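>>> Structure for this input, please:
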Amino acid sequence: MEPLSIDEIRGSFVNSTKSLVKAMTPPPQFSELPWESLDFLGWRDPKAPNRGYLVVRRAGGVTGIALNTQASSKPRRGTGLCDLCHCAHQITDVALFAARRAGTAGREGNTVGTYICADLACSLYLRGLRDLDVPQGETISPELRVERLATRLENFVTRVLA
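This next block holds a predicted model:
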């Protein structure tokens, strides 16, 4: 992914109010992000842990999506699968994120939800730059996994924009 500025990121959100975008906390260690290893920029807001952000470069420019999730009140056991990167995690390391739809549909309260790596670091897991706690059964190449991530990511963004 090509590096983005904070202003580009703030200006990219399609499903959030100006006040929420202004209050958004940029990604931690922003100047040290491994841009060359990212397919999208994703992070949880340290000041609002139930809020996350996903920013992706697309053919039409940069699209930012504000996400919400809920903290689990009781410990859960088992494994979960991220709908974007298809990495298996401990169930507590996958979260259901809801994104308000863009435009009128979003203002009417319509949302799109999907399970994503709780830390939004799909790109790093696919490239082996961040360790997974659960053995992965998929044996395809990292390049093909990255290609599939791009397709699933585009489908999710399209659902938010629809």
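>>> C-alpha only now, for contacts and for neighbours.
OK.
>>> Now do whichever helix in the chain runs longest: which elements does it pack against?
Secondary structure of the chain per DSSP state H: the longest helix is helix 142-161. Applying 3 or more CA pairs under 8 Å, 6 or more residues apart in numbering; DSSP states H and E, we find helix 142-161 packed against strand 111-117, helix 122-126.
>>> And it, what's buried?
145-146, 149-150, 152-154, 156-157, 160-161 (16 or more other CA atoms under 10 Å).
>>> One more: stretch 11-22?
For stretch 11-22, by 16+ other CA under 10 Å, it's 12-16, 21.
>>> Any chance you could list what contacts that stretch?
Applying CA atoms under 8 Å, 6 or more residues apart in numbering, the external contacts of stretch 11-22 come out as 10, 55, 62-66, 99-103, 106, 161.
>>> what about 10 Å?
5-6, 9-10, 23-24, 53-57, 61-67, 99-107, 111, 157, 160-161 (CA atoms under 10 Å, 6 or more residues apart in numbering).
>>> one more to line up against the first:
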Amino acid sequence: MRPATERDIRASFVNCTKGEAKRLPVPRDLAAQPWDDLDFFGWRDPAAPQRAYLVTESGDGLVGVALRLAAPHARHLRRSMCSLCLTTHTGDGVSLMTARRAGRAGQQGNSVGSYICTDLACSLYLRGKKEVASGERLHESLTLAEKVERTTANLTGFLNKVVG
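All right, here's what the predicted structure looks like:
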């Protein structure tokens, strides 16, 4: 992903108002992000842990979505799999994240959801730059490029549901 500025990120959100996008907390360390290793940029709101944000490249620009994490259930030991990068985690490493749909559908309260790595570090898990807390990723015979392509396709499918 190419580096993004705060202004670009704020302008990219498709499922919130301009006022909401103006008020959302964008990380201050944008210059320090590993942009070359990111397929999308995601972060959690430090002041409101149930909120998360995701921005990715689409066509000539960026597309951003505001997400909400479902209320956490009791900790469990079973594994859950991220629907974007297919990384498995135990405990609360994967969360159901919902996004209000864009446009009129979102204004009427419609949303879509997906199970995503709670820390939104899918790109780093794929590249081995971040380790899964409970062990390791499942072995796959795919190349890194194929894994990235699959993750990007999964993300595009989710974003199409938000925008469509």
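>>> Among the contacts of stretch 11-22 of structure 1, which ones are in helices?
Per DSSP H, the subset of the contacts of stretch 11-22 of structure 1 in helices is 6, 9-10, 23, 103-107, 157, 160-161.
>>> Which members of those residues are classed as buried?
Among these, those classed as buried by 16+ other CA under 10 Å are 9-10, 106, 157, 160-161.
>>> what's the angle between the top strand by length along structure 1 and helix 142-161?
Taking DSSP state E as the criterion, structure 1 has its longest strand at strand 48-58. Per axes from the mean of the first three to the mean of the last three CA atoms, to 10 degrees, the angle that strand 48-58 of structure 1 makes with helix 142-161 is 110 degrees.
>>> Who are the packing partners of whichever strand or helix holds W43 of structure 2?
In the assignment (DSSP states H and E), W43 of structure 2 maps to strand 41-44. Helices and strands touching strand 41-44 of structure 2, by 3 or more CA pairs under 10 Å, 6 or more residues apart in numbering; DSSP states H and E, are strand 51-58, strand 61-69, helix 122-126.
>>> now for those, which one comes closest to L77 of structure 2?
Nearest to L77 of structure 2, of all those, is strand 61-69, at 19.2 Å by CA to CA.
>>> Output the contacting helices and strands for the closest one.
Against strand 61-69 of structure 2 (3+ CA pairs under 10 Å, 6+ apart) you get helix 6-11, helix 18-23, strand 41-44, strand 51-58, strand 94-100, strand 111-117, helix 144-163.
>>> repeat that with 7 Å
Counting contacts by 3 or more CA pairs under 7 Å, 6 or more residues apart in numbering; DSSP states H and E, strand 61-69 of structure 2 is packed against strand 51-58, strand 94-100.
>>> Show me which of those strands has the highest average neighbour count.
Highest mean neighbour count of those: strand 94-100, a mean of 22 (counted as mean count of other CA atoms under 10 Å).
>>> which residues touch N110 of structure 2?
100-101 (CA atoms under 7 Å, 6 or more residues apart in numbering).
>>> any idea how far the nearest residue to L124 of structure 1 once chain neighbours are set aside is from V21 of structure 1?
Closest residue in space to L124 of structure 1, ignoring its immediate chain neighbours: R130 at 5.4 Å, by CA to CA, 6 or more residues apart in numbering. Using CA to CA, to the nearest Å, we find R130 of structure 1 at a distance of 28 Å from V21 of structure 1.
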